[in-house]
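>>> model the structure of this input:
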Amino acid sequence: MKLSQKLTKEQLDPHFLKWDRIAVDLAKLHSQRDKRAKDAIQEGLKVYTHLLAHCRDALKDEEFEPLNGSERLSFVEDSAGTYAAYRQLDKLFAELKKTIARKRIELKRLTK
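This is a model prediction of the structure:
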């Protein structure tokens, strides 16, 4: 299987859709100052790390991540119940999506 076939929309969209659902729940939980936000962040972290592992495996690049991704991920893990952690994880998902799109374009150009 070619690298670009492992980074298809069909393979990656379920992760982003799952995050979108979690993010909606997190926004509600934070607006209500609900302590269950920490559990929702943990669920979002699982989705993010699974998606990141899939991308790294597909690209055969263990360094693949958004800018300062590991430091930002550590922040989210350390302060999981906070609104700042939720926003940071949301930004990590958005940047990962952009980074994947950029990689798809690079791979497409290389195969031409």
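
>>> from now on I want contacts and neighbour counts done on CA atoms only, so please keep to that.
Noted.

>>> can you give me the helices in this structure?
Taking DSSP state H, the helices of the chain run over residues 3-6, 9-31, 37-59, 69-78, 83-111.

>>> buried residues, the longest one. List them.
It stands for helix 83-111. Buried residues in helix 83-111, counting neighbours by 16 or more other C-alpha atoms under 10 Å, are found at 83, 85-86, 89-90, 92-93, 95-97, 99-100, 104.

>>> as TSV, those residues with distance to residue 3 would be great.
TSV is the format used below for the buried residues of helix 83-111 (distance: C-alpha to C-alpha, whole Å):
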residue	distance to residue 3
83	36
85	32
86	31
89	26
90	26
92	22
93	21
95	20
96	17
97	16
99	15
100	12
104	9
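
>>> which one of those residues is nearest to residue 57?
Ranked by distance to residue 57 (C-alpha to C-alpha), the buried residues of helix 83-111 are led by residue 100 at 12.8 Å.

>>> and the residue nearest to that closest one when sequence neighbours are not counted, how many neighbours?
Nearest residue to residue 100 in three dimensions, chain neighbours excluded: residue 7, at 7.5 Å (C-alpha to C-alpha, 6 or more residues apart in numbering). Number of residues near residue 7 (other C-alpha atoms under 10 Å) recorded here: 19.

>>> could you also give me the structure for this second sequence? I'd like to compare it with the first:
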Amino acid sequence: MISFNAANIQKEVVDPLFLEWESLSQQIHQAHDERNGLAHTLMEQGIALYERLIVKTSSDSSEELIEGEDYEVLPLNGKERLSFIKARPGQYACYRQLDELFKETKKRLARLRLKK
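From the prediction side, this is the model:
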């Protein structure tokens, strides 16, 4: 398991990524409402943002998410859920799942900050 990096889970470091997700999330939701075909592309950006968050908060020096590895910052079943999302990024259910992963990861990071 790849542990977290205590310095990189601080609010000052991760909050900009969560703010970026909030903005992107609204765009994805609107794209699904309008059925304009942009949701797939926006979701790919959201997936990349989530992976960047996981990599940034981990203690590993890798620049990209390592497939098959467990990360301490991932929520319950996070690896499997992310695989599901990546397989079908254009589906509304995957957007909801990614949104939940961001929320759960934010809570997990807060717990890990208290733990350290």
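
>>> would you pull the TM-score for this pair?
Here the TM-score for the pair of chains, by TM-score structural alignment, normalised by the length of the first structure, is 0.86; 103 aligned residues with a C-alpha RMSD of 1.6 Å.

>>> I figured the residue nearest to residue 100 of the first structure hits residue 58, correct?
Yes. Contact criterion C-alpha atoms under 8 Å: residue 7 of the first structure and residue 58 qualify, at 6.9 Å.

>>> so what sits against both of those two?
Common neighbours of residue 7 of the first structure and residue 58 (criterion: C-alpha atoms under 8 Å, 6 or more residues apart in numbering): none identified.

>>> how much space is there between the most centrally placed residue in the second structure and residue 16 of the second structure?
Computing the C-alpha centroid of the second structure and ranking residues by C-alpha atoms, centre = their mean puts residue 50 first, at 2.6 Å. Distance of residue 50 of the second structure to residue 16 of the second structure, given as C-alpha to C-alpha, to the nearest Å: 12 Å.

>>> what residues are shared contacts of the two?
Common neighbours of residue 50 of the second structure and residue 16, using C-alpha under 8 Å, 6+ apart, do not exist here.

>>> residue in the first structure paired with the residue nearest to the centre of the second structure?
In the first structure, the residue matched to residue 50 of the second structure (TM-score structural alignment) is residue 48.

>>> same question, residue 10 of the second structure
Under the alignment (TM-score structural alignment), residue 10 of the second structure maps onto residue 8 of the first structure.

>>> so residue 89 of the first structure touches residue 76, yeah?
Yes. With contact defined as C-alpha under 8 Å, residue 89 of the first structure counts as touching residue 76 (6.6 Å).

>>> residue contacts, residue 46 of the second structure?
Residue 46 of the second structure sits next to 21, 24, 25, 98 when contact means C-alpha under 8 Å, 6+ apart.

>>> what does the last one correspond to in the first structure?
Using TM-score structural alignment, the equivalent of residue 98 of the second structure in the first structure is residue 89.

>>> for its match, give me its contacts.
Neighbour list for residue 89 of the first structure: 44, 45, 73, 76 [criterion: C-alpha under 8 Å, 6+ apart].

>>> check those residues and tell me the two furthest apart.
Distance extremes for the contacts of residue 89 of the first structure: the farthest pair is 44 and 73 at 11.2 Å, using C-alpha to C-alpha.

>>> which non-adjacent residue is nearest residue 17 of the second structure?
Excluding the flanking residues, the one nearest residue 17 of the second structure by C-alpha to C-alpha, 6+ apart is residue 53, at 6.9 Å.

>>> roughly how far apart are that neighbour and residue 20 of the second structure?
11 Å.

>>> what about these two, which has more around it?
Between residue 53 of the second structure and residue 20, counted using other C-alpha under 10 Å, residue 53 has the larger neighbour count: 21 against 12.
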